[in-house]
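what follows is a predicted protein model with its sequence.
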Amino acid sequence: MDTLEAELVAAIAASRYYARRNYFLGYMVAGASVVSSILAGISVSFPCIPPQVTAVLASIPAAMIATTTTFRFEQKSAWFWRKAKRQESLLRSIRYEAVDVATASKTLSQIEEDMEQEWVSFGTPAKKA
């Protein structure tokens, strides 16, 4: 059981890491979009700022929307949080409900299969289990 439990602890840590990473990437993209939009609006007021700079700043929000649509950071973050919660539930079952190794292993395999069906692909709607 120790080996399976250690594997599960590592999988939970990985799921949490990727959930946080995607969450922060989503907010960074949104923040970059807002900031660049504000800067583009302000830059128009200053004749010393070249129009090319304003054009670049104005184009960043569209690029950020394309990035968000393609990489789907928010949806992937939610997917990893769901996965972590299911893994944590199994870990508690092993630790506190005396679930045997064979049952826990089958359950972990089922979690992996179920989550694979829900994976959010690039630019496509999430798959439903």
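Received it, and whenever you're ready, just let me know what you need.

C-alpha from now on. contacts and neighbour counts both.
Fine.

what's the local residue count around M115?
Number of residues near M115 (other Cα atoms under 10 Å) recorded here: 19.

below is an additional structure, to be compared with the one above:
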Amino acid sequence: MTMNSTEAAPTATSSCGTPSAAVALFRSLGDPARLAILRRLAEGEARVTDLVACVGLAQSTVSAHLACLRDCGLITSRPQGRATLHALAHPELLDLLAAAEQVLAATGEAVDLCPTYGTTPAAEESAR
């Protein structure tokens, strides 16, 4: 049986067996602002204005990041008066972030210096 390009794959994995949900999760965590928002929410519920002050971005940008995190099921939102309070939906996310910090500690600067995903541009590296 062959599948044409308009048919959906029967499983939620990529061709190499990587779960597509895991890819989406790590993409949602891959933005520095969303990661900062999650770290702030790890301390407790927060309003958009609290998060704006924390991450230093415009209210509309923070709201867009919150919508992404909510759509991914990582945060919840509840009204309180005229404001909305946002919170982590799953405390297990803190375990994932702690595990990531352990991996980063174990790899030293290797991840940060990665020519594909690191923060040091390849041009700077080649000049060294």
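That came through fine. The structure presented is a predicted model; accordingly, all values stated were derived computationally and were not measured.

quick one: TM-score?
TM-score of the superposed chains, computed with TM-score structural alignment, normalised by the length of the second structure, equals 0.25; 51 aligned residues with a Cα RMSD of 4.1 Å.

ok, the most centrally placed residue in the first structure - contacts?
The first structure has S77 as the residue nearest its centroid, 2.5 Å off, counting by Cα atoms, centre = their mean. Counting by Cα atoms under 8 Å, 6 or more residues apart in numbering, S77 of the first structure touches 18-23.

mind listing the strands for the second structure?
75-80, 83-88 (DSSP state E).

what's the last one packed up against?
It stands for strand 83-88 of the second structure. helix 32-41, helix 48-55, strand 75-80 (3 or more Cα pairs under 8 Å, 6 or more residues apart in numbering; DSSP states H and E).

output the contacting helices and strands for the shortest one.
In terms of contacts (3+ Cα pairs under 8 Å, 6+ apart), strand 75-80 of the second structure is packed against helix 59-71, strand 83-88.

the shortest one vs helix 59-71, what angle?
In this case it means strand 83-88 of the second structure. Here the directions of strand 83-88 of the second structure and helix 59-71 differ by 50 degrees (axes from the mean of the first three to the mean of the last three Cα atoms, to 10 degrees).

tell me what angle strand 83-88 of the second structure forms with strand 75-80.
Going by the same axes, to 10 degrees, strand 83-88 of the second structure makes 150 degrees with strand 75-80.

now do the buried residues in strand 83-88 of the second structure.
Using 16 or more other Cα atoms under 10 Å as the test for burial, strand 83-88 of the second structure gives 85-88.

quick one, it and helix 48-55 angle?
50 degrees.

before we move on, back to that, which of the contacts of S77 of the first structure has the most neighbours?
A19 (24 neighbours).

ranges for the strands of the first structure?
Under DSSP E, the first structure gives no strands.

mind naming the longest helix for the second structure?
Counting residues, the longest helix in the second structure under DSSP state H turns out to be helix 92-107.

show me what the helix ranked longest in the first structure packs onto, helices and strands only.
Ranked by residue count under DSSP H, the longest helix found in the first structure is helix 2-43. Applying 3+ Cα pairs under 8 Å, 6+ apart, one finds that helix 2-43 of the first structure makes contact with helix 51-71, helix 73-96.

looking at the strands of the second structure, which is closest to L41 of the second structure?
Nearest to L41 of the second structure among the strands of the second structure is strand 83-88; the distance by Cα to Cα comes to 5.6 Å.

relative to helix 32-41, how tilted is that closest one?
90 degrees.

ok, back up a step: so what's the nearest residue to the residue nearest to the centre of the first structure once chain neighbours are set aside up against?
Excluding the flanking residues, the one nearest S77 of the first structure by Cα to Cα, 6 or more residues apart in numbering is A19, at 4.2 Å. Contacts for A19 of the first structure (Cα under 8 Å, 6+ apart) come out as 76-81.

try it again at 10 Å.
A19 of the first structure makes contact with 13, 25, 73-84, according to Cα atoms under 10 Å, 6 or more residues apart in numbering.
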